[in-house]
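Participant: Below: sequence and its predicted model.
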Amino acid sequence: MLIISEELARRLVSVEDAIGAVEQTFAAMARNEARNYPVVREVVGYQDAVFGVKTGADVSAPFLGLKAGGYWPHNMSRGLTNHQSATLLFDPETGRASALVSANYLTGVRTGAASAIATKYLARPDAQTLGIIGTGAQSAYQLRATVAVRPIRSVVAWDPSPDNLERFGTIVRELGLGYEPKAEREAVAGAADVLITVTPSQQALVERGWVRPGTHISAMGADTKGKQELDPALVAAAAIFVDETAQSITIGECQHAYGAGLIGETDIRGSLGSVVVGAIEGRRGADEITLFDGTGVALQDLVVAELAVRRATEQGLGVNADY
C-alpha cells in the first residue's frame, strides 16, 4: 500500500490540477461511467463532531474507494484544522486496498475546484467581483480556484470573525486583487458577480432581495441535514444546478426549499456534469441568477487522491507499506 502524507499531497496536486480532474469526473458522472454510493454522515456524540464516509467508483478511469472523516469544531484550539479526513483507494482489478492518502488539503482543493467549475460554466463571462460569505480555511481554496477560471479584479467578504477577514485579506492582496471586508452580508451579496457561501451555518445568511440579477452563486457549505446558507426563496428563484440531485435535496442547500415545497426535483435544471458534457444548457441569459448546490461527492475526493497516487508512483514518492 502506498501512503501519501498531507505535505506530499500538497506538492503533488495544484489548484489547477484539481480543477481539471474534478471536471473530468463530473463529465464521467454525466455519462454514467462513474457513480457515488449512498453517504453515511452522523453526529458522533463526542467533541461535537460530525463523521461521515463517502464512497464511489469511476469505471472509465478506473478507480474506486472511500473518504472517511468529518468536522471537529474544537480543533483550531489544538492547532489542527476543523476538517479531518483520509482517502482509501482500492485496486479496481482485485479489490485490494492500494493507497492511503491524507485528504485534508485535497478536500479543500477539490471543493474549491467544484465551485470554480460551476463558475466557469455558469457565471457571466464578464464577472469581475467575487463575494465570499465565510472566510475560514476553505475561503483561500475558493479564491484561488475562482481566479483560475475568471478574470476577478476585486473581492468583497463577510465573516463574523475580524481575524478571519484580516487573514483572508492578506491572501487576496498577495494575488494583486482589491479587497473590501464588509460588516454586513447584504453588502457582499449586492456587490458580487460571483457569490460563494462557505460556512457551517444552520440558518439562511443570504436573502432573496440582496442578490442582483445575473449573479452566479456557489453554495458550498451545506453538506449535512440541517445546514443552510441561503433563503429558500432565493433557491426557488434561481436556475439550480447540482453535483448530485439526491444529495442536494437531502443534505445540500436545496433541502430547505425542497422540504418547504418551493421546489421539486423537476425544478432542478440538472447536474453540473451535464452542463460540462453539453447535454443541457447552462446560463440562459445575462439576468438569470444561477445556483450551484455543491454538496461534495465521493468521486471528487477519489479523483484528486488517484491523481496524487499516480504522480507519486511516477516520481517514486510516498511510503510503501506491506499489509
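Facilitator: It's in.
Participant: contacts, neighbours, all on C-alpha from now
Facilitator: Will do.
Participant: start to end distance for stretch 145-165?
Facilitator: 18 Å (C-alpha to C-alpha, to the nearest Å).
Participant: what's the spacing between Gly136 and Tyr179?
Facilitator: 16 Å.
Participant: Neighbour count: the two, which is higher?
Facilitator: Tyr179 (19 against 16; other C-alpha atoms under 10 Å).
Participant: I'd assumed the more buried one was in a strand, is it?
Facilitator: Yes - assigned with DSSP: H, G, I helix; E, B strand; the rest coil, Tyr179 falls within a strand.
Participant: Make sure it is actually in contact with Arg167.
Facilitator: No - the criterion here is C-alpha atoms under 8 Å, and Tyr179 misses it with Arg167 at 11.7 Å.
Participant: Mind listing what's buried along the host helix or strand of Arg10?
Facilitator: Assigned by DSSP states H and E, Arg10 belongs to helix 6-12. Buried residues in helix 6-12, counted by 16 or more other C-alpha atoms under 10 Å: 8-10, 12.
Participant: between those residues, which is closest to Thr313?
Facilitator: Leu12 (10.8 Å; C-alpha to C-alpha).
Participant: quick one: that closest one from Ala61, how far?
Facilitator: 19 Å.
Participant: can you tell me which residues contact the residue nearest to the spatial centre of the chain?
Facilitator: Nearest residue to the geometric centre of the chain (C-alpha atoms, centre = their mean): Thr111, 2.7 Å. By C-alpha atoms under 8 Å, 6 or more residues apart in numbering, Thr111 lies in contact with 141-142, 220, 296.
Participant: In addition, the following structure is provided for comparison:
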Amino acid sequence: MQIIDKNETSRRLPMPGLIEALRSMFREGCEVPLRHAHTIDNGDPATSGTFLLMPAWQPGKKLGLKTVSIYPGNRDRGLPGLHSTYMLFDAQTGVPLVMLDGDTITSRRTAAASALAAHYLSRPDASTLLLVGTGQVAAVIPQAYSAVRPIRRVLVWNIRDESAKRLVAQLRLDGYDAEHAADLEAAVAQADIVSCATLSTAPLIKGKWLRPGMHLDLIGGFKPTMRESDDDCYVGTSVFVDTEEALIKAGDLLEPINAGVFRKESVRAQMAELCRGLRAGRQNADEITVFKAVGNALEDLAAACLAMESDS
C-alpha cells in the first residue's frame, strides 16, 4: 500500500485539476451513505469533539473512507480543530491501495467545491473576496477561487485578529493584495464574494449586510448547532446546496426553516444538478446567491482518485 504524505498530497491536487475532478464526479455520481457522526464526550466541552466516518464508492472502480475528528477547543491549545485520514481501496477486491493525508484532502476538496459552486453562482467579474475564518480550509480558498474568478483583493476577518493578520501575511507572500478586516460588516460591504469557513455556533453574517450581486458561501457549519448566517440571509436570496444532506444537518438552513422564513422546496439546485446542467445557477447580475455546504464523501473520493492517478 502506498502512503502519500501531506506535501505530496497537496502537490497532486492542483486547484484547476481538482475542481474539474469534482465536476466530473458530481456528473457521474457515486454511492454515498450518510456519514456516521459520533460525539466524543470527555466530560469537558473544551476537550470533547466529534468523530465522523465518511465512505463513498463507485462500483467496479474505487472505494474510499475518510475519518475526521473535530475538536473546536483545540484552537485554545494552538492545535488545528480538525484532523483526518483517507484510505482508498479497489472497489472490486477491497485491496487497500493508498493512504493519503486526510486534512489536505478535506481542506483542498472543500475549497475546490466552494469554487466550483462559485463558477455557477458568483458574478463572472467578482474580484474582491472576503474570508471569514483562518483555518486550514480558509487558507486555500483564495487559491481555489482564483481558478474560476479574477480575484485581485482578499480581505480576512477572524474572531482573533492575530490569526487574521498571520493569514494576510501569508497571502501577501503568495502574491495576493490581502488585508486584515477588523470590522466584519464593513468588510462585507466591500466584497463581491463572502466565504465563511468557521466552526461558529452563532450567526456571523447578517442578511441586511448583503447587497445585490453578492455571493455568500457557507462551508464551515456541518451540524444543527452550527451557524454562520442569520435568518435574514434566506429572505429574497437564491439558495443552493451541495447535497440534500445540507437540509438535514445544517443549522444555517434548519433554523430559518423552523422559523418559517425559508422552505426546503425553495432550494434552487444541488451541486450535481448544476454540474449536469439540469438547473440554472445565477440568472442575473443583481441576484444574491447563497451556497450552503456540509461536505460530501463524493468530493473526498474524487480528490483521492486524482491524487492516486497523478504522477506529475
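Facilitator: Now that the structure is in, tell me what you want to look at. Every value quoted in this text rests on a predicted model; they were computed, and no experiment measured them.
Participant: Can you show me which of the contacts of Thr111 of the first structure carry over to the second structure?
Facilitator: Checking these against the second structure (both residues aligned by TM-score structural alignment, their matches' C-alpha atoms under 8 Å), the contacts still present are 220, 296.
Participant: quick one: which of the contacts of Thr111 of the first structure is most hemmed in?
Facilitator: Scoring these on neighbours with other C-alpha under 10 Å, the highest-scoring entry is Gln142 at 28 neighbours.
Participant: For that residue, pull up the helix or strand it's in.
Facilitator: helix 137-147.
Participant: and if you look at Ile171 of the first structure?
Facilitator: Going by DSSP H and E, Ile171 of the first structure is part of helix 162-174.
Participant: and that helix, which residues are buried?
Facilitator: 164-165, 168-169, 171-172.
Participant: Quick check: that helix compared with the second structure, mean distance?
Facilitator: Compared with the second structure after fitting, helix 162-174 of the first structure has a mean deviation of 1.7 Å; criterion: mean C-alpha distance after the TM-score superposition for the first structure.
Participant: helices or strands next to that helix in the packing?
Facilitator: Contacts defined by 3 or more C-alpha pairs under 8 Å, 6 or more residues apart in numbering; DSSP states H and E place helix 162-174 of the first structure against helix 137-147, strand 154-158, strand 178-181.
Participant: Need the residues that contact the helix or strand harbouring Leu63 of the second structure.
Facilitator: For Leu63 of the second structure, the element it lies in under DSSP H and E is strand 62-70. The contact list for strand 62-70 of the second structure, computed with C-alpha under 8 Å, 6+ apart, reads 49-57, 81-92, 94, 102, 297, 300-301, 304-305.
Participant: Stretch 224-237 of the first structure too?
Facilitator: So stretch 224-237 of the first structure is contacted by 41, 197, 199-208, 219, 221-222, 250-257, 262-263, 289, 291 (C-alpha under 8 Å, 6+ apart).
Participant: need the buried residues of helix 162-174 of the first structure in TSV with distance to Ala30 of the first structure, can you?
Facilitator: Below are the buried residues of helix 162-174 of the first structure laid out as TSV (distance: C-alpha to C-alpha, whole Å):
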residue	distance to Ala30 of the first structure
Asn164	37
Leu165	37
Phe168	35
Gly169	37
Ile171	35
Val172	34
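Participant: follow-up on the earlier one: over which residues of the second structure does the helix or strand that the residue nearest to the centre of the first structure is a member of lie when aligned?
Facilitator: Thr111 of the first structure is located in helix 104-122, with elements delineated by DSSP H and E. Aligning helix 104-122 of the first structure against the second structure (TM-score structural alignment) gives residues 103-121.
Participant: Make sure Leu254 of the second structure is actually in contact with Leu247.
Facilitator: Yes - counting by C-alpha under 8 Å, Leu254 of the second structure touches Leu247, with 6.7 Å between them.
Participant: Overlap of the contact sets of the two?
Facilitator: Overlap of the contact sets of Leu254 of the second structure and Leu247 (by C-alpha under 8 Å, 6+ apart) is empty.
Participant: Spit out the contact partners of Ala113 of the second structure.
Facilitator: Contacts of Ala113 of the second structure were listed using C-alpha under 8 Å, 6+ apart, and they are 19, 22, 299.
Participant: same deal with His216 of the first structure?
Facilitator: So His216 of the first structure contacts 119, 122-124, 193-195, 289-291 (C-alpha under 8 Å, 6+ apart).
Participant: which position in the second structure aligns with it?
Facilitator: In the second structure, His216 of the first structure lines up with His215, judged by TM-score structural alignment.
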